[in-house]
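**Q** Return a 3D structure for these sequence lines:
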Amino acid sequence: MLGVHFAITAEQERALLAADDRDDVDAIDELLGDIEESWSEPDLKVDTDKAWDAIHRSLTDGTLDPSSGQYPLAPAILGGRHLHDDYYAVYVGAEQVRDVAKALHEVIRAGMRSAFDAIDDEEYAGALDDEDFEYTWSNFVDVRSFYHRAAAAGRAVIFTAQ
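**A** Below you'll find the predicted structure:
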């Protein structure tokens, strides 16, 4: 599954949350499809390819459990409000985005490496070697910069992986 974060507009946020409140999965699918297809703000989007998996594991407890880890790092990938049951569509509100951005700024390479090396989940498909860590770290740095830009713009974030 390939992951991508979008710093969504207030209008997109309202529409997604309203559809979620109605449990309208078709509307959520349509809204997310529109966001992905018509995105025009490259600074407010970040692709993480498959690295989102290791990033989440490294920021939490080593698993993909969305409820793992602690605030404010856990919402960076999977720890927000889940809008879909068939794939990851995870919402983080603008106030939380500011908290996540600040917390991600404090993550240092050595700490991330220790957490990465501690991943002990047979479901993890990566190699867990130096090359895999470099890939993970590089994508983490992009996610950290993205959250900083999203916080500065006062935007909520949606993460999707299908």
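**Q** For the rest of this, base every contact and every neighbour count on C-alpha atoms.
**A** Will do.
**Q** ok now do Met112, which residues does it touch?
**A** Ser58, Leu59, Trp137 (Cα atoms under 8 Å, 6 or more residues apart in numbering).
**Q** could you point out which element follows the helix or strand containing it?
**A** In the assignment (DSSP states H and E), Met112 maps to helix 109-117. The helix or strand immediately downstream of helix 109-117 is helix 130-153, counting by DSSP H and E.
**Q** Now the second one, please; I'll put the structures next to each other:
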Amino acid sequence: MSCRAVHFAITNDDLQALRAAVSDPKLIEVIQEVIEERWEKAEGFVCETDKAWDVIHRCLTDGKLEFDNGTEPLRLVILGGEQLYSGDDYIVALVTHDRLRAVADGLAAITPEFIRDRYVALPDDYETEKSSEDCNYTWGWFSDLPEFLIGPRKPADTSFLP
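**A** Predicted coordinates:
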């Protein structure tokens, strides 16, 4: 996959604006003009997983790249719960604040060994050639996600756009 992933912590106001978007272009407008504005202004509201999102999802689920595979809470981390975008040029998923504690607790148990074991067992449809460098790249991008989800300075009603 050549797309990069960005994960946002969003406020209730953001959530209301996303839900009020009447079309995919309006949804992307809210993300780009409201939510992305925090990148430079508020630490802790964004976490990137670069191109590793694909393999992170596979390692946290059953090895496949699908929306509903694997079990909760880990299947929510990358491809999320509720899909907000209906087109195929973006993935915009939502995990609401009432599910974040379970997701964060699930991530707290993930170790480099867990990722390595899951990585080695990936099915043949993973398009990147498997290597220790790719596995380390995967862990490197994954390792910021647990702290991002439970980190300081976020209100209790914060939701998550994986």
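**Q** So after superposing, what's the score?
**A** In this superposition the chains share a TM-score of 0.87, using TM-score structural alignment, normalised by the length of the first structure; 155 aligned residues with a Cα RMSD of 1.8 Å.
**Q** The contacts of Met112 of the first structure into CSV, with extra columns for neighbour count?
**A** Formatted as CSV, the contacts of Met112 of the first structure follow (neighbours: other Cα atoms under 10 Å):
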residue, neighbour count
Ser58, 26
Leu59, 24
Trp137, 20
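**Q** In TSV: those residues, plus distance to Gly33 of the first structure.
**A** Below are the contacts of Met112 of the first structure laid out as TSV (distance: Cα to Cα, whole Å):
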residue	distance to Gly33 of the first structure
Ser58	29
Leu59	28
Trp137	28
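**Q** Go through those and say which is closest to Ala19 of the first structure.
**A** Of all the contacts of Met112 of the first structure, Ala19 of the first structure sits closest to Leu59, with 29.4 Å by Cα to Cα.
**Q** Map Asp129 of the first structure across to the second structure for me.
**A** Counting by TM-score structural alignment, Asp129 of the first structure lines up with Ser131 in the second structure.
**Q** Any idea how many residues pack against Glu131 of the first structure?
**A** 11 (other Cα atoms under 10 Å).
**Q** Please report how far the closest residue to Arg113 of the first structure other than its chain neighbours lies from Leu73 of the first structure.
**A** Nearest residue to Arg113 of the first structure, sequence neighbours excluded (Cα to Cα, 6 or more residues apart in numbering): Phe133, at 7.1 Å. Separation of Phe133 of the first structure from Leu73 of the first structure (Cα to Cα, to the nearest Å): 18 Å.
**Q** Flag every buried residue along stretch 103-119 of the second structure.
**A** Applying a neighbour-count criterion of 16 or more other Cα atoms under 10 Å, one finds Val103, Ala104, Gly106, Leu107, Ile115, Arg116, Arg118, Tyr119 buried in stretch 103-119 of the second structure.
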